[in-house]
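Engineer: The sequence isn't on hand, but the structure is:
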């Protein structure tokens, strides 16, 4: 059970779109204007989307479905762990989804499984 709804997802999507629109219409000289708000909105949308997809309220693409199966099979997998699943090898990967204004602190992470081809 998730504590987010499809309405929360719609609001988060709208909030991110509004911030992006403000950035596109900004004619000032500050390259970091709206960046903190944009990163925060991206992190919130990722959190909501991930939870709704796990609950089955949002549809996953085939790669996300495969990743969910791998996560269920290997829940303790850490970054760069290599596993064999259904005769194929996969590596657990992480990439920053949203960072702080300085770029040194990650606010949210994307996680995925990369298939290793030998």
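Structural biologist: Thanks, I have the structure now. Treat the numbers as computed from the prediction; the structure is a model and nothing was measured. Residues are numbered from 1 along each chain as shown.
Engineer: Please make it C-alpha for all contacts and neighbour counts, starting now.
Structural biologist: Noted.
Engineer: so where do the helices sit in the chain?
Structural biologist: 6-25, 35-55, 62-73 (DSSP state H).
Engineer: Buried deepest among the ones you listed, which one?
Structural biologist: Mean neighbour count, computed with mean count of other Cα atoms under 10 Å, is highest for helix 35-55 among the helices of the chain, reaching a mean of 19.
Engineer: tell me the angle of that helix relative to helix 6-25?
Structural biologist: 150 degrees (axes from the mean of the first three to the mean of the last three Cα atoms, to 10 degrees).
Engineer: tell me what helix 35-55 is packed against?
Structural biologist: helix 6-25, strand 88-99, strand 106-116 (3 or more Cα pairs under 8 Å, 6 or more residues apart in numbering; DSSP states H and E).
Engineer: swap the cut-off to 7 Å and go again
Structural biologist: The contact analysis (3 or more Cα pairs under 7 Å, 6 or more residues apart in numbering; DSSP states H and E) places helix 35-55 against helix 6-25, strand 88-99.
Engineer: for comparison:
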């Protein structure tokens, strides 16, 4: 289980790597990239864990998306479902791409209301 202190440490660590990348004046475009990627993923994972524990509040949208995830766990990309009289579409998007921008390193997911 994570604490708010763990989140603060992860955010500080990420800020440190971002600062190092900003100040780097060499010609290696991959310098610090794995550290930055790990830092971003760590912050995302800790924040999500704290929200699931109830330490950080979830937004109304996050609460609705949790309900939809529970009601439709097998929904695929662009599937449209009806929940409480409203239509929602399952969406996936790239959270982070590789340095070459040709492949996706991690995916985000959510729901979008269809009018």
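Structural biologist: Right, received. Where do you want to start? Just so we're clear, the structure is a prediction, and the values are computed from it rather than from any experiment.
Engineer: Reformat the helices of structure 1 into TSV and put distance to residue 116 of structure 1 next to each item.
Structural biologist: Shown next, in TSV, are those (distance: least, Cα to Cα, whole Å):
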stretch	distance to residue 116 of structure 1
helix 6-25	33
helix 35-55	24
helix 62-73	14
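Engineer: Residue 105 of structure 1 is nearest to which of the ones you listed?
Structural biologist: Closest to residue 105 of structure 1 of the helices of structure 1 is helix 35-55 (Cα to Cα; 11.3 Å).
Engineer: and the closest one, which stretch of structure 2?
Structural biologist: Counting by TM-score structural alignment, helix 35-55 of structure 1 pairs with residues 33-53 of structure 2.
Engineer: Make JSON lines out of the helices and strands packed on helix 35-55 of structure 1 and add distance to residue 115 of structure 1.
Structural biologist: Converted to JSON lines, the helices and strands packed on helix 35-55 of structure 1 look like this (distance: least, Cα to Cα, whole Å):
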{"stretch": "helix 6-25", "distance to residue 115 of structure 1": "30"}
{"stretch": "strand 88-99", "distance to residue 115 of structure 1": "4"}
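Engineer: Of all the ones you listed, which one is nearest residue 79 of structure 1?
Structural biologist: strand 88-99 (5.3 Å).
Engineer: Can you name every helix or strand that the closest one contacts?
Structural biologist: Against strand 88-99 of structure 1 (3+ Cα pairs under 7 Å, 6+ apart) you get helix 35-55, strand 82-85, strand 106-116.
Engineer: That strand against structure 2, how far on average?
Structural biologist: Compared with structure 2 after the fit, strand 88-99 of structure 1 shows a mean deviation of 2.0 Å (mean Cα distance after the TM-score superposition for structure 1).
Engineer: ok, residues contacting that strand?
Structural biologist: 39, 42-43, 77-84, 105-116 (Cα atoms under 7 Å, 6 or more residues apart in numbering).
Engineer: switch the cut-off to 6 Å
Structural biologist: 39, 43, 79-83, 105-116 (Cα atoms under 6 Å, 6 or more residues apart in numbering).
Engineer: right, so of the helices and strands packed on helix 35-55 of structure 1, which gets closest to residue 68 of structure 1?
Structural biologist: With respect to residue 68 of structure 1, and counting by Cα to Cα, the nearest of these is strand 88-99 at 11.7 Å.
Engineer: This completes my enquiry, with thanks.
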